[in-house]
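**Student:** build me a structure from this.
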Amino acid sequence: MDLAELVRAVGGHEQYAAALASILGLTDVLDLPLITDEMLQELDEKLPDPEQRLAPIPRRKLDLVREYLTRTDLEADSEVLSSPHRFPLDHIERRHYQQLIGMANWLVTMGRLDIHHAVTTLARYASEPNHGHMDRALRLFGYLKKFPMKGIVMDPTPPTFENFEDEYKPDPDDLLLYGEVEEEIDEGLPTPSTLGDAELQITAVVDANHAHDRVTRRSITSYVIFIGSSPIMWTCKRQSVVSTSTYESEFRALRHATESIIFLRYLLRSLGVAVNSPTRVLTDNMSAMMSSTLRKTHISAKHAALSYHRVRESIAAGIITVEHIDGNNNFADLGTKSHPVHRHHELVDMVMV
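**Tutor:** From the prediction side, this is the model:
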């Protein structure tokens, strides 16, 4: 624990911070307890010079300080949050929690995809939060305070991936089931204004976390879509039905990404941007990647088969290609689960600066 951190957290008042650390017996960040009225009174008496005494800092603000100083990772695991052994918040605290989640959702929309999984998990409990949920919401804002300048960069060059495996080349006969299908292109769209043969590469990375939700056992879908090397669209959400296998949840995630890609390709063409090449879709699930092109694969469940055929038909139409990426380099994993601090920052650094 660096006393300078505590000084900054309480507004730069060094004596106030030193007295607070002394009263609390602060030797390590994790030892900092909840602030009580008795501590505030002792703090006021400990400052020897009356002129140095400050107006008492509200306990709520000091609790925020405590959260900022203790932990700044984004732990928001559903197993922890779904625990019933927590006291519920009162109506004022609940409103405060909902405001925090609303602000965090706005930040995700504005480009902070590094907090998307935490916000999505916490938002599920917005109607009836408890103190455990508030604890992690405050921790989330502690993370934002510690890393306020994270952002995305507009880069038109195609993305590069380490340990990338070449696209699996399917036999054209494997997709004959869908006939001579083609991508639907509106004839009324403007002529592309891109000079020469230049075309912006669209790439999507997709991942799913099977049975992520500890209450309903629904899986979670995460994908990030790039134009060039710039993240343009991203999502992190629970799937609408329970998947009985990892394979099924991964295919459902592929279908969600495919539908967003179709929308994005239409939008870009509407803006006069040339979109001719198939969009690369990268997944770390080899079974889903292989099954998207092999005719012998059969899925009997209707809801799973719809995702399966939606993806395969899009491949046959030349809208997407499905490729494999090493799981260690799949930064869509950022939206599927909580990670240890070092792994979280490793993934964030792949897509943000």
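
**Student:** going forward, measure contacts between C-alpha atoms and count neighbours the same way
**Tutor:** OK.

**Student:** secondary structure element for the most centrally placed residue in the chain?
**Tutor:** Centroid-nearest residue in the chain, with CA atoms, centre = their mean: residue 116, separated by 3.0 Å. Assigned by DSSP states H and E, residue 116 belongs to helix 116-123.

**Student:** from the contact counts, what lies against that helix?
**Tutor:** helix 91-109, helix 131-146, strand 230-238 (3 or more CA pairs under 8 Å, 6 or more residues apart in numbering; DSSP states H and E).

**Student:** turn these into a markdown table, including mean neighbour count and distance to residue 24.
**Tutor:** A markdown table is the format used below for these (neighbours: other CA atoms under 10 Å; distance: least, CA to CA, whole Å):
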| stretch | mean neighbour count | distance to residue 24 |
| --- | --- | --- |
| helix 91-109 | 16 | 26 |
| helix 131-146 | 20 | 20 |
| strand 230-238 | 21 | 40 |
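
**Student:** structure for this one too, so we can compare:
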Amino acid sequence: MIITENDDDALRDLKHFLGTCFKIKELGPLKYFLGVEIARSKSGISFCQRKYTLDILEDAGLLGAKPKKIPMEANVALMPTGSDPLKDPTRYRRLIGRLIYLTITRPEITYAVNTLSQSMHEPRKHHFDTARRLFHYLKGAPGQGLLFSLNGPLHLTSYCDADWARCPFTRRSITGYCIFLGKSLISWKIKKQVTISRSSAEAEYRSMPATTCELTWLRYLLQDLQVKHHQPATLLCDNNAALYIAANPVYHERTKHIKLDCHTVRERIQNGEIQTTHVQTKHQVADIFTKPLPTPLFQSHLGKLGVIDIHTPT
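**Tutor:** I've put the predicted structure just below:
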């Protein structure tokens, strides 16, 4: 059990109460929990899963693999057919299942794992080959993880993006977003949209209410934790058409079928809970959650996510 509190007296009272109800042993400051390794420094707190990653590589038989710089080749679209089915799909399913747990400290592999997990019902050879490339990427930096910085204002900033008709089989778009508290990445998500969007603007706009709902929940959470957040959260999007829809209260043929989503975002804007801002595509960090990126852009976004490797020699 992990216990946290910003009041030392309240924390001491809680531990005393638990000690009277259960037989417990205090292990001190958090260092390791369910495969997650925690380290502290003057810069902040870092989370990684180095041992867990090495266990996955050993399970895959790729501890000696040659490292790769990106988890997935750019412009790759995995089809459900195209090669022979695997003779033993249980191994593929086990490895992908373990990778899903790894995404809690490795946000940069979320898109690749999400794509590979969609083939678990009938994995094929080209799916496993793509998974092997991901293992080669993990071999390059098994101790990579997230840094939660001690510096910077406690302000919510989010990036939302969508890749229109990304799925080659269903032609549904992919929604991706990431949310920062100050400099620290605290929430991210990738999900295939439930409907087919008829334009890139519609696909981009559908990612905005999903991000808005997460921002609203985080504001309530910060309030419960007694963290003041008076200013509106910032929502950055690289699609001007989607931003115009959020600002324009007039509905027309292109937007009336997404009126509910429009209300979700616009109501939060009018209440002063969020403010929308345009961001250039090259600075759209959420791109890493919606598509495979070329190496230079991937490495650039990786640094912006606050992903570090404390095991790298300095």
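
**Student:** who's in contact with residue 297 of structure 1?
**Tutor:** Contact analysis of residue 297 of structure 1 by CA atoms under 8 Å, 6 or more residues apart in numbering lists residue 291.

**Student:** how far away is it from residue 334 of structure 1?
**Tutor:** 30 Å (CA to CA, to the nearest Å).

**Student:** how about residue 14 of structure 1?
**Tutor:** For residue 14 of structure 1, the distance to residue 334 of structure 1 - CA to CA - is 38 Å.

**Student:** and residue 316 of structure 1, by the same measure?
**Tutor:** Residue 316 of structure 1 is 30 Å from residue 334 of structure 1, by CA to CA.

**Student:** who has more neighbours, these two?
**Tutor:** Legend: neighbour count by other CA atoms under 10 Å for residue 316 of structure 1 and residue 334, higher for residue 334 (26 against 22).

**Student:** secondary structure class for that one?
**Tutor:** helix (DSSP: H, G, I helix; E, B strand; the rest coil).

**Student:** aligned counterpart of it in structure 2, please.
**Tutor:** Matched to structure 2 by TM-score structural alignment, residue 334 of structure 1 sits across from residue 288.

**Student:** is it true that its match touches residue 300?
**Tutor:** No: between residue 288 of structure 2 and residue 300 there is no contact under CA atoms under 8 Å: 10.1 Å.

**Student:** looking at structure 2, where would I find the counterpart of the strand or helix carrying residue 226 of structure 1?
**Tutor:** Using DSSP H and E, the element containing residue 226 of structure 1 is strand 220-227. Residues 174-181 of structure 2 are where strand 220-227 of structure 1 lands when matched by TM-score structural alignment.

**Student:** packing partners of the longest helix along structure 1?
**Tutor:** When structure 1 is parsed with DSSP state H, its longest helix is helix 246-270. In terms of contacts (3+ CA pairs under 8 Å, 6+ apart), helix 246-270 of structure 1 is packed against strand 202-209, strand 220-227, helix 286-291, helix 302-316.

**Student:** for the third one, which positions count as buried?
**Tutor:** Which is helix 286-291 of structure 1. 288-291 (16 or more other CA atoms under 10 Å).

**Student:** which residues touch residue 239 of structure 1?
**Tutor:** Counting by CA under 8 Å, 6+ apart, the residues that residue 239 of structure 1 touches are 218-221, 252.

**Student:** most neighbours, which of those?
**Tutor:** Going by other CA under 10 Å, residue 252 tops the contacts of residue 239 of structure 1 with 30 neighbours.

**Student:** residue in structure 2 matching residue 250 of structure 1?
**Tutor:** Using TM-score structural alignment, residue 250 of structure 1 pairs with residue 204 in structure 2.

**Student:** show me what contacts the residue nearest to that match when sequence neighbours are not counted?
**Tutor:** Ranked by CA to CA, 6 or more residues apart in numbering and with sequence neighbours excluded, the top spatial neighbour of residue 204 of structure 2 is residue 162, at 4.9 Å. Residue 162 of structure 2 sits next to 173-176, 203-204, 207, 287, 290 when contact means CA under 8 Å, 6+ apart.
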